[in-house]
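1. Sequence isn't available, so here's the structure alone:
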């Protein structure tokens, strides 16, 4: 068994986040250069090798290298999956398919939790868990080898015939003329040079790119990781002594909320779900803060804290969790889409890293109730920002959205 001191465990975890940040920023350039499907196939390499090295590590150096590689793979896929889904999905179900990505992330987290149950009786089980992760990495490469390339990327590269073939595979031959007309009408063909990173900060694109970065910052600064981190202690205070049971309840709430979001995404729209989600998160944070400080609620503080935690996770899963990764590929112009999504996801991983690094220090200085009130304030700011800056994309093709935002600019 690989025995690690506590501070070294922190480094191992942080290495994964650092790798994810690096992978997220590089994923956009790889997707633009090699295409979406080939980048998926390339991404399988760090995912599989990273999992294998982590499973077989006999020293800390090998473990850190393995976690770094796995993190890079996770970062690339986190930017690539929503990008690919948005570019190949039919308009009328694009929101549902996009939110399914978040749903399976939640299911994966819950499955990983359950897969960890044997650790109590077999301390070396973690090697098996890492080893199992090699299998989906290989399946990813095999599956994407037979999947159609994004017709929008092909058209952007001037590969019109291949784009028509991809459209036919995805939607049927009766849709080829209509979709190819939309692609030509969008004006984003190979006549424009490939966008560079500095183009994201140009006057033409900065406003919409800033919306993407802001949504992921609000997502992280609204306190989701803090709530998950504190959930086990909250549940213990309420009499639920099993950490696994507490985490499973939080995970189940996340899965259920995301399932509801999937069913509403193409009916209620992205913007309304985001505003409802952050409003519910803010109210839940206020309930959590009051349950810790309001003396009149002291007899019920345990159960109120549990209710606040579950309601927060449900609210998060309704919008703040699934919507940003779905919405951003929809609002970014095809010329900058891959890099802009990568930049926004990079902000997600960077903020995630620093929140994890400084969260406990902030709690020790200001107290958990004041921190929760701060998170509630962020939720209020998020609602106001979304109301004034986010456009609704429900029921509209990517080309329609792009033309409208181009006119607005």
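-> Looks like it arrived, so ask away. Since we're looking at a predicted model, the values are computed, not measured.

2. can we go C-alpha only for contacts and neighbour counts from here?
-> Fine.

3. what's around residue 390, how many residues?
-> Using other C-alpha atoms under 10 Å, residue 390 has 18 neighbouring residues.

4. Return the residues in contact with it.
-> Residues near residue 390 by C-alpha atoms under 8 Å, 6 or more residues apart in numbering: 211, 271.

5. ok, now how distant is it from residue 22?
-> Relative to residue 22, residue 390 is positioned 27 Å away (C-alpha to C-alpha, to the nearest Å).

6. Can you show me the strands along the stretch 201-350 of the chain?
-> For the stretch 201-350 of the chain, strands defined by DSSP state E, counting those that start in this stretch do not occur.

7. ok, which stretches of it are helices?
-> If DSSP state H, counting those that start in this stretch is used as the criterion, the helices of the stretch 201-350 of the chain fall at 206-221, 224-237, 243-268, 270-293, 301-315, 323-331, 337-366.

8. and residue 66, which of those is closest to it?
-> helix 337-366 (18.2 Å; C-alpha to C-alpha).

9. try this one next to it:
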């Protein structure tokens, strides 16, 4: 029993009703959101036949993430977080509904798709730091790595099976239906958020958030070198090493999918989260690791090497293996970066730091969409992907050398169980 508990995911956070509601609600949305994540780049590639245009999804997703991620985190520190979750979830659902409408009527406009993607990402950027700040509020400190593992596991569950489902459904029901399923899933999650208890600021003072609050967050981050380093190494990993913008082109030209979409596309999108899901299910050891900085740095190095292997692979199943290996490394990094963030941040700054985390975690891949899309147009998909992996390895070594406090960082002793 003890040996099993040391390996499988630690389920103790699920005994907390508020966390359990958030976690259960994510089961539905984890699948639905990935259908849209596949449908948007696929629709743009179908319209244009260009990975460079697919790369524009990075730009149109990044700008609202930068603005609303930082501002949304500040709002989460000054209002009832339950109410903010409700409002932002409604906004995401409406954006998904409009994406379905434009695809259903056949507008075939890249700019309409990109504009609606921007709206979707604006509400997402408010929702994510709020949700994570709620977790840190309701889960005891020593269980935060376990909560991060459970949350990441459910997200990767959707990221594995959502793209595979999308690849299977595309030839049967058409692309617009993927958006519709996501809309229905987002509506379902509103019930779980409604059942959460009120979560006003601990000070009891609810007020509007402005630029001053955002700047206070930056000043706070500047004094927290370990937090800053955790953001820097993740930017290195994602911007240089995330090749997802190339999946539609590689599915057709490298791995033989038909033009209308097929199983290779689904497997490519599922590869990284598949590895992350397997790691999450076997994450019972996570709360016993004290050297969080070392765990993050080493896992990011492994991520870079895995992307080199993926870029050089000519077999679909070898490519999926390297993507899954990258997913394992990314999940390890995510668990300990989230634990560092939640343990080292005060509650009155937690929303703002989670907003910055959202900008980094979600914004980095969007920058990668642009850089990989344009690089592939110039040198090909293989060189763009493998070269990015090499840059990740070099970048994380340089970052650790410049920020040695991160390598030495250990979890607070009071954060670990006796």
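-> The structure has been received and is ready for your questions. The structure presented is a predicted model; accordingly, all values stated were derived computationally and were not measured.

10. Just give the TM-score of the two.
-> Between these two chains, after superposing, the TM-score reads 0.70 (TM-score structural alignment, normalised by the length of the first structure); 348 aligned residues with a C-alpha RMSD of 3.9 Å.

11. hmm, back to that, could the helices of the stretch 201-350 of the first structure go into TSV alongside distance to residue 34 of the first structure?
-> Shown next, in TSV, are these (distance: least, C-alpha to C-alpha, whole Å):
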stretch	distance to residue 34 of the first structure
helix 206-221	23
helix 224-237	34
helix 243-268	31
helix 270-293	30
helix 301-315	37
helix 323-331	18
helix 337-366	12
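
12. So which of the ones you listed is the most surrounded?
-> helix 323-331 (a mean of 26; mean count of other C-alpha atoms under 10 Å).

13. Enumerate every residue touching the residue lying closest to residue 215 of the first structure once chain neighbours are set aside.
-> Nearest residue to residue 215 of the first structure, sequence neighbours excluded (C-alpha to C-alpha, 6 or more residues apart in numbering): residue 324, at 6.2 Å. By C-alpha under 8 Å, 6+ apart, residue 324 of the first structure lies in contact with 212, 215, 216.

14. cutoff 10 Å now
-> Contact analysis of residue 324 of the first structure by C-alpha atoms under 10 Å, 6 or more residues apart in numbering lists 82, 99, 211-216, 219, 270-271, 274, 330, 341, 344-345.

15. what's near enough to touch residue 44 of the first structure?
-> 50, 70, 73-74, 76-77, 134, 136-142, 144.

16. Recalculate using a threshold of 8 Å.
-> When contacts are counted by C-alpha under 8 Å, 6+ apart, residue 44 of the first structure touches 73, 137, 138, 140, 141.

17. The equivalent of the second one over in the second structure: how many residues sit nearby?
-> So the one you mean is residue 137 of the first structure. Aligned counterpart of residue 137 of the first structure in the second structure: residue 186 (TM-score structural alignment). Using other C-alpha under 10 Å, residue 186 of the second structure has 26 other residues around it.

18. residues contacting residue 186 of the second structure?
-> Counting by C-alpha under 8 Å, 6+ apart, residue 186 of the second structure has contacts 28, 29, 32, 89, 90, 92, 93.

19. ok, the residues you listed in the first structure, which still hold?
-> Here is what carries over to the first structure from the contacts of residue 186 of the second structure, by both residues aligned by TM-score structural alignment, their matches' C-alpha atoms under 8 Å: 89, 90, 92, 93.

20. Spatially nearest residue to the third one, not counting backbone neighbours?
-> With C-alpha to C-alpha, 6+ apart as the measure, residue 120 is the residue that lies nearest to residue 92 of the second structure, at 5.3 Å, once sequence neighbours are left out.

21. can you tell me which residues contact the closest residue to residue 362 of the second structure other than its chain neighbours?
-> Excluding the flanking residues, the one nearest residue 362 of the second structure by C-alpha to C-alpha, 6+ apart is residue 65, at 7.5 Å. Counting by C-alpha under 8 Å, 6+ apart, residue 65 of the second structure touches 121, 122, 124, 125, 358, 359, 362, 363.

22. and stretch 181-190 of the second structure, how far from the first structure on average?
-> After superposition onto the first structure, stretch 181-190 of the second structure sits on average 2.6 Å from its aligned residues (mean C-alpha distance after the TM-score superposition for the first structure).

23. Same list (the contacts of residue 44 of the first structure) but as JSON lines, adding distance to residue 360 of the first structure and secondary structure.
-> Converted to JSON lines, the contacts of residue 44 of the first structure look like this (distance: C-alpha to C-alpha, whole Å; DSSP: H, G, I helix; E, B strand; the rest coil):
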{"residue": "73", "distance to residue 360 of the first structure": "28", "secondary structure": "helix"}
{"residue": "137", "distance to residue 360 of the first structure": "34", "secondary structure": "helix"}
{"residue": "138", "distance to residue 360 of the first structure": "38", "secondary structure": "helix"}
{"residue": "140", "distance to residue 360 of the first structure": "37", "secondary structure": "helix"}
{"residue": "141", "distance to residue 360 of the first structure": "39", "secondary structure": "helix"}
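
24. neighbouring contacts of the helix or strand harbouring residue 400 of the first structure?
-> Taking DSSP states H and E as the criterion, the element that holds residue 400 of the first structure is helix 398-408. With contacts defined as C-alpha under 8 Å, 6+ apart, helix 398-408 of the first structure is touched by 87, 91, 182, 183, 185, 186, 330, 331, 332, 333, 334, 393.

25. number of nearby residues for the first one?
-> This means residue 87 of the first structure. Using other C-alpha under 10 Å: residue 87 of the first structure sits among 22 other residues.

26. Which of the helices or strands spans it?
-> helix 60-88.

27. Could you do the last one as well?
-> In this structure, residue 393 of the first structure sits in neither a helix nor a strand according to DSSP H and E.

28. which residues touch it?
-> Residue 393 of the first structure makes contacts with 269, 270, 327, 330, 331, 401, as judged by C-alpha under 8 Å, 6+ apart.

29. Apply 7 Å and report the result again.
-> 270, 401 (C-alpha atoms under 7 Å, 6 or more residues apart in numbering).

30. mind checking what it lines up with in the second structure?
-> By TM-score structural alignment, residue 393 of the first structure lines up with residue 411 in the second structure.

31. what separates that match from residue 295 of the second structure, distance-wise?
-> Taking C-alpha to C-alpha, one finds residue 411 of the second structure at 11 Å from residue 295 of the second structure.
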